[in-house]
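A.B. asks: What follows is a predicted structure for the sequence shown.
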Amino acid sequence: MTDLTRILDQAHIPELPNPYFGKVRDCYDLPDDRRILISSDRISAFDRILAAIPFKGQVLTQTARFWFDHTADICPNHVLAYPDPNVVIGKKLTILPVEIVVRGYLAGTTGTSILTLYKKGQREMYGHSLPDGLRDNQALPAPIITPTSKAFDGGHDEPLTAAEILSQGLLTQAQWDRISAVALALFARGQEMAAKRGLILVDTKYEFGTDTDGQIILADEIHTPDSSRYWLADGYPDALENGTRPPSFDKDVIRSWVAARCDPYTDPIPEIPPEMIAATAQVYINAFQAITGQPFVPDTTGATPLDRVRKNLAPYFI
């Protein structure tokens, strides 16, 4: 059973400068245009933290590492070093105000997902025209980019078209052309490699920034279980035929458990049982192994994960 005591619930390290604590990551800006990004084990949903899942931060950091290594020929990324299994030292970038979502299938559950809009009768969305007659979760004629505005002030991301991105001055034509080409190439590489592992990369989001030279750099994470939807290829044909949800890495166990017991947006979150925490940890570990084809080796050095992270980041103390 997963050791439920090995949790990095926070990485508040006073010796590191310029902290920024997000929902899942704890970050520090170094004075030389580098940034420390520490992936905690917190799991977020309903705009709040629900729990901490053992080894989740290591899984996400190492999954992204696998994909950064396998896509560096397509686009440079922000990674400079990995001093710890949960930590990336990256270039400090100016993040572009558009989030890029690439979709290969008619899927999704949110109000702005293309499946939801399609079922309402819309055929024109995000600047694309979809044909009639598509079934739930069917492959699109070709992957499409469905960009959204990136809400830096806590607001909600809003759907955009390419024309709106340019007319609003969010990106230049050259930036949009470059990002579009790179995103589709990254997605194609991801789908190709996932297929060899018996997986379908359904959709994913990418975040880009620019460095001091104006070069476009891939930031954040790539093709992780949190930023991407994967289906298990073996079960997909039957699910498509039956109109059911294709089998996937079901990380929604905690989300569903909480939503069944309270209004998660307003009520206190009930205590989540240890067996639910352990099951979710195993989902993340299984996802890492399925996506990368590598065994997951949990780093259990140090008295606690925070002690280990502090020791590994000591060279960066100010």
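C.D. replies: Yep, that arrived. Numbering: from 1, shown residues only.

A.B. asks: drop to CA atoms for contacts and neighbour counts, all remaining ones
C.D. replies: OK.

A.B. asks: Please, where are all the helices along this structure?
C.D. replies: Listed in chain order, the helices of the chain (DSSP state H) span 56-71, 114-119, 162-167, 173-196, 236-242, 253-259, 274-292, 305-313.

A.B. asks: Name the stretch among these that sits most buried.
C.D. replies: helix 56-71 (a mean of 22; mean count of other CA atoms under 10 Å).

A.B. asks: Which strands or helices does it pack on?
C.D. replies: If you count contacts as 3 or more CA pairs under 8 Å, 6 or more residues apart in numbering; DSSP states H and E, helix 56-71 packs onto strand 34-39, helix 274-292.

A.B. asks: Mind doing that once more with 7 Å?
C.D. replies: helix 274-292 (3 or more CA pairs under 7 Å, 6 or more residues apart in numbering; DSSP states H and E).

A.B. asks: ok, now how distant is Leu199 from Gln289?
C.D. replies: 12 Å (CA to CA, to the nearest Å).

A.B. asks: typo on my end, it should be Gly57
C.D. replies: 15 Å.

A.B. asks: what's the answer for Phe208, then?
C.D. replies: Counting by CA to CA, the gap from Phe208 to Gln289 is 27 Å.

A.B. asks: Use this one as the comparison:
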Amino acid sequence: MAIMDGTEQDPFTEHRRLLFATAYRMLGSVADAEDIVQDAWLAWHKEDRTEVRHPKAYLVRTVTNLALNRLTSAQATRVSYVGPWLPEPLLTAPDVADAGETAEDVSFALLVVLETLTPVERAVFVLREAFGFSHGEIAGFLERPEPTIRQIARRAREHVQARHTRFDTDKARREQVTARFMSACAGGDLNAVMELLAPEVTAWSDGGGKVTAAIRPLHGAVSVARWLLGVMAKPEMATATVATATVNGELSILCLMGGAPIGALTFDIDDSGLLCNLRFQVNPDKLGGLTN
């Protein structure tokens, strides 16, 4: 039985960060994650909390199931989405490890791969791999037999490992490559930009039909560099500025207009120091997580 004596912190407040992190990783959407947390808060305050023996488990179960319902409906609507669908970027602390997380746990690249899992696989993967819940605990959250959860967890982990290439670029090197890339783009030098892109580079651009964006992935250094410089040469970009920021645990690039973000570029750097995966999020409806 959970009893508060008036001096203890409300369990919802205590675990709010965990609840948002769970919902965000499951949905890839800052706005939807915030909605889920709010719905969980309402459920928590309607509950007879004298009957809740394990508040953390109750809250995580509530958020997980709310997110599952939202994710199932969201995947159906993404079939008609205009162009590539990318998750919403999220500003994070420069060293997310200080918050009990790792950059890998919240990386944009991993969120993209999680989109290829089924809703239940994604829930199990997030709860197990990101937050370390036991198979038994997850079985309780999802009301499924523990052996079934173990099978789902193994299948999801193998699926992610087969599709998610991890690049171990140290902080200093990433800063250097990012600075060189920004300088080359600002100078409008096609060759200089191409020299920093891997030959097999791919770029995705999510405008959601709201702003101009490439409706198909771009492949190859020539195509990506030309498209990128073409965007930067547009008249409306004359007053835009670029700056670095830690997005989803990694140094990234923001494009700002009047101090407000109008786009975010996240990317991977391969073992040769070249950019190999570029993800441009410019859908104005998906930039809320870039403001403090």
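C.D. replies: Perfect, I can see it now. Owing to the predicted nature of the structure, the values given are computational and were not obtained by experimental measurement.

A.B. asks: Superposed, how do the two chains score by TM?
C.D. replies: Once superposed, chain against chain, the TM-score is 0.24 (TM-score structural alignment, normalised by the length of the second structure); 119 aligned residues with a CA RMSD of 6.3 Å.

A.B. asks: which stretches of the second structure form helices?
C.D. replies: Under DSSP H, the second structure gives helices at 11-27, 30-46, 55-77, 103-106, 108-114, 119-125, 135-142, 146-163, 171-187, 190-195, 221-232.

A.B. asks: if we compare those, which one ends up closest to Ala203 of the second structure?
C.D. replies: helix 221-232 (6.5 Å; CA to CA).

A.B. asks: I'd like to know which elements that closest one is packed against.
C.D. replies: Using 3+ CA pairs under 7 Å, 6+ apart, helix 221-232 of the second structure is in contact with helix 190-195, strand 197-206.

A.B. asks: Could you name the helices and strands sitting against the first one?
C.D. replies: Which is helix 190-195 of the second structure. Contacts defined by 3+ CA pairs under 7 Å, 6+ apart place helix 190-195 of the second structure against helix 171-187, helix 221-232.

A.B. asks: what's the angle between the longest one and strand 197-206?
C.D. replies: With axes from the mean of the first three to the mean of the last three CA atoms, to 10 degrees as the basis, helix 171-187 of the second structure and strand 197-206 are set at 80 degrees to each other.

A.B. asks: helices or strands next to helix 171-187 of the second structure in the packing?
C.D. replies: helix 190-195.

A.B. asks: Among the helices and strands packed on helix 190-195 of the second structure, show me which one is buried the most.
C.D. replies: Of those, helix 221-232 is the most buried (mean count of other CA under 10 Å), at a mean of 18.

A.B. asks: residues contacting the closest residue in space to Cys255 of the second structure that isn't next to it in sequence?
C.D. replies: Leaving out its chain neighbours, the residue that sits closest to Cys255 of the second structure by CA to CA, 6 or more residues apart in numbering is Val242, at 4.5 Å. Residues near Val242 of the second structure by CA atoms under 7 Å, 6 or more residues apart in numbering: Ile253, Leu254, Cys255, Leu256.

A.B. asks: now Ile149 of the second structure
C.D. replies: His135, Ala139.

A.B. asks: ok, it to Ala156 of the second structure distance?
C.D. replies: 10 Å.

A.B. asks: next one: Gly140 of the second structure
C.D. replies: 18 Å.

A.B. asks: Same question for Gln38 of the second structure.
C.D. replies: From Gln38 of the second structure over to Ala156 of the second structure (counting by CA to CA), the distance is 28 Å.

A.B. asks: Equivalent analysis for Ala179 of the second structure, please.
C.D. replies: 36 Å.

A.B. asks: One more: Leu114 of the second structure?
C.D. replies: According to CA to CA, Leu114 of the second structure stands 9 Å off from Ala156 of the second structure.

A.B. asks: Likewise for Val120 of the second structure?
C.D. replies: Distance from Val120 of the second structure to Ala156 of the second structure, by CA to CA: 9 Å.

A.B. asks: Which residue of those two possesses the greater neighbour count?
C.D. replies: Ala156 (23 against 20; other CA atoms under 10 Å).

A.B. asks: Endpoints of stretch 257-276 of the first structure, how far apart?
C.D. replies: Stretch 257-276 of the first structure: ends 9 Å apart by CA to CA.

A.B. asks: Correction: the previous question concerned stretch 101-116 of the first structure.
C.D. replies: Termini of stretch 101-116 of the first structure sit 16 Å apart (CA to CA).

A.B. asks: again, but for stretch 68-80 of the first structure
C.D. replies: First-to-last distance for stretch 68-80 of the first structure - CA to CA - comes to 11 Å.

A.B. asks: circling back: so which of the helices of the second structure gets nearest Arg279 of the second structure?
C.D. replies: helix 108-114 (8.7 Å).

A.B. asks: What is the burial count for the closest residue to Ile216 of the first structure other than its chain neighbours?
C.D. replies: Spatial nearest neighbour of Ile216 of the first structure, excluding adjacent residues (CA to CA, 6+ apart): Thr210 at 4.6 Å. Thr210 of the first structure: 19 surrounding residues under other CA under 10 Å.

A.B. asks: pretty sure Thr210 of the first structure contacts Ile217?
C.D. replies: Yes: counting by CA atoms under 7 Å, Thr210 of the first structure touches Ile217, with 5.7 Å between them.

A.B. asks: intersection of neighbour lists for these two?
C.D. replies: With CA under 7 Å, 6+ apart, Thr210 of the first structure and Ile217 have no common neighbours.
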